[in-house]
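Undergrad: need the 3D shape of this:
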Amino acid sequence: MASHLVFTVIAQDRPGLVDRLATAIADAGGNWVESSMARLGGEFAGIVSIDIDEAAISSLHEKFDLLLQDGIAITLRSDANRPAAPSGKAAHLDLVSQDHPGILRQITRVLRERNVSIEHLETEVVAGSMSGESLFKASADLRLPDGLDPSALGDALHATAADMMADINLIE
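TA: Next up, the predicted model:
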């Protein structure tokens, strides 16, 4: 019987990390399904979803233990069944603001209050092209709950953005 596993991985960034991880999964008989990985602050971090036969999970643990000995930390979460596809409308959010503490908190509070799920989020702080001031940029793929009007969400986000002098674009 196939199991669905999700795990995180973090290690000091160096060439070959993804290959070592992919080899461990393949050698245990697992199938790499989806992932999101990035270099952040000199560290390599990722989340990976695989399918693997239940009988092969102990072999996968052994292979992951070998990676751990080499400084590759893996946190495994098991779920026997693949989750159902999410319902609700998809939307995309882009935000740009002068950098200051609390930007993400203000935006995610608006999303939480409306039961909006963040499916993918990327943030960064960059130098502004003209002024050189630090700019906070966020890009998120969202899943709106059934019944939430995207324009109502947009209005709430724009009200918050105006308070922090940020530019927000919500695209359905």
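Undergrad: for the rest of this, base every contact and every neighbour count on C-alpha atoms.
TA: Fine.
Undergrad: spit out the contact partners of the spatially most central residue of the chain.
TA: The chain has His120 as the residue nearest its centroid, 4.7 Å off, counting by CA atoms, centre = their mean. By CA atoms under 8 Å, 6 or more residues apart in numbering, the contact list for His120 reads 140-142.
Undergrad: and it, that's in a strand?
TA: Yes. Using DSSP: H, G, I helix; E, B strand; the rest coil, the assignment for His120 is a strand.
Undergrad: separation between it and Ala2?
TA: 26 Å (CA to CA, to the nearest Å).
Undergrad: in what helix or strand does Leu111 lie?
TA: helix 103-113 (DSSP states H and E).
Undergrad: distance between that helix and the chain's centre?
TA: 16 Å (CA atoms, centre = their mean, to the nearest Å).
Undergrad: what's the answer for stretch 22-34, then?
TA: On CA atoms, centre = their mean, the centre of stretch 22-34 falls 20 Å from the chain's centre.
Undergrad: one more, so I can put them side by side:
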Amino acid sequence: MTDDDSSQNDSLLDLGANRGDPLSDINEHDQDLASMSAEGKKALALEKVRRAVRKHGEDGISVTEIMEVTGLTRKTVSSHLDRLRNLREIYRQKKGKQMFLYYPNGKPLHGVGREYIECSDGETGIEIQLAKGKNDDLYFHVTEKRFSLLEGETSEGAIIFPMEDLDKVFKGLNSLSEEVDQDHVHN
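TA: Predicted coordinates for the structure are as follows:
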């Protein structure tokens, strides 16, 4: 198998990991900080944190490690990690009593199985992974993926739920589907 063949099954996160330091190009702009607006500085800091987690977070990365990589303060890093978690671009897991490790969304920590469903629009897919979590409990990690020629494959959002709740999830989906179908019939 050639390198070209193996890249067809890689996610964007995997492909980006081989492109050199993703922070090098963004750190080049640090000398221009004095002329940047507050919003520009905030956006640059967010991008630094995002890239640090994508590059170094496959095995988990702590706030302290992100501070070292980006040169940002703990308060700034923590603030942007919260924002990225709210956007579901990253997730965290507790390690020990007080430390959290951050991971890029789209790759569960201990995957044991994977399925990809291509949607009928030809641009959207759903990646379903089964992964081990705390106490070796199994979780479904469902990620919406989109593909465009301009951006390639991107993760749009994800949910994680325990495997034991699968029946509840399907019942909820079926119930919602029936409700929507009935509403469309009456309208």
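Undergrad: quick one: TM-score?
TA: For these two chains in superposition, a TM-score of 0.27 is obtained (TM-score structural alignment, normalised by the length of the first structure); 84 aligned residues with a CA RMSD of 5.4 Å.
Undergrad: tell me what the lengthiest helix in the first structure is packed against?
TA: Secondary structure of the first structure per DSSP state H: the longest helix is helix 150-164. Applying 3 or more CA pairs under 8 Å, 6 or more residues apart in numbering; DSSP states H and E, one finds that helix 150-164 of the first structure contacts helix 103-113, strand 166-171.
Undergrad: leaving out sequence neighbours, find the closest residue to Leu67 of the first structure.
TA: Ala73 (7.4 Å; CA to CA, 6 or more residues apart in numbering).
Undergrad: single out the most deeply packed of the helices and strands packed on helix 150-164 of the first structure.
TA: Most buried of those, by mean neighbour count (mean count of other CA atoms under 10 Å): strand 166-171, with a mean of 18.
Undergrad: so what secondary structure elements neighbour that strand?
TA: Looks like strand 166-171 of the first structure contacts strand 90-98, helix 150-164 (3+ CA pairs under 8 Å, 6+ apart).
Undergrad: who wins for proximity to Phe64 of the first structure among these?
TA: Among those, strand 90-98 comes nearest to Phe64 of the first structure, with 34.9 Å by CA to CA.
Undergrad: now that closest one, how far from the centre of its chain.
TA: Worked out by CA atoms, centre = their mean, strand 90-98 of the first structure lies 15 Å from the chain centre.
Undergrad: hmm, who's touching it?
TA: Here strand 90-98 of the first structure has contacts from 133-144, 164-172, using CA under 8 Å, 6+ apart.
Undergrad: now those: which count as buried?
TA: 134-144, 164, 166, 168, 170 (16 or more other CA atoms under 10 Å).
Undergrad: which ones among those map onto helices?
TA: Met164.
Undergrad: now, the buried ones among the contacts of strand 90-98 of the first structure that are in strands?
TA: 134-143, 166, 168, 170 (DSSP state E).
Undergrad: which two from the residues you listed end up farthest apart in space?
TA: Spanning the widest gap among those are Ser134 and Arg143, at 29.2 Å by CA to CA.
Undergrad: what about Ser58 of the first structure, how many neighbours?
TA: 11 (other CA atoms under 10 Å).
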